[in-house]
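Undergrad: pasting the structure only:
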């Protein structure tokens, strides 16, 4: 029997109102708006690495429709789903339970499935779920716009040229950039699974930033600077954003990629309810060389492609 994993404490992740910076706002918000948001993002990312964003502008019905359509896919039989299985470093496609293993030590079961979309002309289960591709397309476009605005604000908050990060993310969701929309499905927990199993093992994300649209069931936990696990419960109409490895490298640890995980809930009722979420992983273009912007030697220079492929090689099981 595995040891039970301790549930997290209450969170102190801040909420930042994007105001005019959100999707649907003016094309050219004022410098005051950019700097206000940028400084708040930098503060949050320096202290805990996570932030809730309100007034982000991505319509909730877009996310709901993607969850509805992806649910139809995840409910298909295993043989059908495996026809769309993704590769180790080829991002597009279905990931089975246990294929991506974030906890590499011990015998830990990670109970989740996912479908990654890197580009719109890639593999989709159009025959079985015709509504998935069009619903994903509109959400990806909204996420790309929101990501670009956040990258601009972060650069301004760091007193960099406002185009510093945006200029290195020109080809999001293409063959030359591993940014992707991940559709996550956490099935109901079998009765024979012990408490030590987990939905998703503790990890940091690989890229620049990550946008997470949670359902209302929760389960996500974030590890603070003192090593304490805290709940990152859903807040209505917000998106949760966190720092990835490459942004930490770029900023020489000023902005920190924070460990996070998803545990199986203790409540029997919640164990029986499937959990869904949508994640947009934002990566720079593959050839970009990432090195500390302060000129330090905190991290060796690394190309985005080399870093991402190494992380996939370490976590995907075949």
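TA: Here it is on my side, so go on. If you're wondering where the values come from, they're calculated on a predicted model, not measured in any experiment.
Undergrad: switch to C-alpha atoms for all contacts and neighbour counts from now on
TA: Will do.
Undergrad: residue 201 and residue 185, how far apart?
TA: 15 Å (CA to CA, to the nearest Å).
Undergrad: one more: residue 142?
TA: Residue 142 is 21 Å from residue 185, where distance means CA to CA.
Undergrad: looking at those two, which one has more neighbours?
TA: Ranked by neighbour count (other CA atoms under 10 Å), residue 142 and residue 185 place residue 185 first, with 23 against 16.
Undergrad: show me where the chain has helices.
TA: Assigned by DSSP state H, the helices in the chain fall at 31-47, 60-74, 78-82, 132-157, 245-250, 268-271, 304-315.
Undergrad: now do the buried residues in the third one.
TA: To tie it back to what came earlier, the one meant is helix 78-82. Neighbour counts over helix 78-82 (16 or more other CA atoms under 10 Å) mark residue 81 as buried.
Undergrad: ok, and what's touching that helix?
TA: 73, 74, 94, 96 (CA atoms under 8 Å, 6 or more residues apart in numbering).
Undergrad: pretty sure the second one contacts residue 185?
TA: Yes: the pair residue 74 and residue 185 qualifies as a contact (CA atoms under 8 Å) at a distance of 7.2 Å.
Undergrad: shared neighbours, the two?
TA: Residues touching both residue 74 and residue 185 (CA under 8 Å, 6+ apart) are residue 113.
Undergrad: let's bring in a second model and compare:
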């Protein structure tokens, strides 16, 4: 049975910052191999405090426990705002765009809570800031493994964060492992996913086999998206994933999506083009790609 690699990233916060070359090379190779072979990995010892993760879980559940007529104040026709169960997912979702650079958190909080909700906003903003630092460190490692560290400052410095909250309520009529969120690939660069302990996340290996990603306390799941696959000219894999479980317990996940800025032109650098890897994709504006896939 396939199983995602587990990578200890504690070195990102300690010895790696002090320039230990052996740790740097080892961690770089682990992340590079996971990106090439799996398109995902489990990340432990990431430095995000347990209390903060607990608070994110708590404020997210508070949102979904609001009355339906209140949540519908934030209904959206795109992937921002509140989404009812639909064709892709049998659960509810809340998309919060530009969480690091705008007042979108306050705007949505005011739609849901008449007096706003400072705890909700501050919790998700603090969480997003910490994950932004993590995802930048991971992208730097990937670029280092590709020999393209200089491109971080030209292609990846203006990336944007989106928080996606996903909630599946108890469904007594569901038996076995019904598909609750259909198979898909993320269109952005990278996703850092928090799941509660209910389970149900499944991924498809490069060999086409679906396998279960079992809950691991204190970990995040890192998922590489189509944009990174395209930018790397297929050096990185974009993994297909879904949610399948019986629905006997409520299930919460929090996805931190890291995307190119909308105006950036996405294309593989010339250093990644050779006779073994001819250019696989034409350049495109990220906003056009996003609009075509959402």
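TA: Arrived safely. Worth saying up front: this structure is predicted, and the values here are computed from it rather than measured.
Undergrad: most neighbours, which of the contacts of helix 78-82 of the first structure?
TA: Neighbour tally across those (other CA under 10 Å): the maximum, 26 neighbours, falls on residue 94.
Undergrad: that one pairs with which position in the second structure?
TA: Aligned counterpart of residue 94 of the first structure in the second structure: residue 82 (TM-score structural alignment).
Undergrad: and for residue 148 of the first structure?
TA: Under the alignment by TM-score structural alignment, residue 148 of the first structure pairs with residue 136 in the second structure.
Undergrad: residues near its match, how many?
TA: That count, for residue 136 of the second structure with other CA under 10 Å as the rule, works out to 17.
Undergrad: same check, this time on residue 18 of the second structure
TA: Neighbours of residue 18 of the second structure (other CA under 10 Å): 11.
Undergrad: quick one: it from residue 212 of the second structure, how far?
TA: 37 Å.
Undergrad: re the thing from before, out of the contacts of helix 78-82 of the first structure, which one sits closest to residue 287 of the first structure?
TA: Distances from residue 287 of the first structure to these, taken as CA to CA, are shortest for residue 94 (25.9 Å).
Undergrad: from what I can see the closest one touches residue 85, true?
TA: Yes: using CA under 8 Å, residue 94 of the first structure is in contact with residue 85, at 4.4 Å.
Undergrad: tell me the contacts of residue 239 of the second structure?
TA: Counting by CA under 8 Å, 6+ apart, residue 239 of the second structure touches 38, 39, 40, 185, 203, 204, 205, 206, 223, 224, 225.
Undergrad: one step back: for the match of residue 94 of the first structure, what are its contacts?
TA: Residues in contact with residue 82 of the second structure, defined by CA under 8 Å, 6+ apart, are 71, 72, 74, 75, 76, 92, 93, 94, 95.
Undergrad: for residue 173 of the second structure, see how far away the residue lying closest to the fifth one once chain neighbours are set aside is.
TA: Ranked by CA to CA, 6 or more residues apart in numbering and with sequence neighbours excluded, the top spatial neighbour of residue 76 of the second structure is residue 82, at 5.7 Å. Remark: distance between residue 82 of the second structure and residue 173 of the second structure (CA to CA) = 24 Å.
Undergrad: with residue 197 of the second structure instead?
TA: 21 Å.
Undergrad: okay, those two: which has more neighbours?
TA: Taking other CA under 10 Å, residue 197 of the second structure and residue 173 do not tie; residue 197 has more neighbours (13 against 8).
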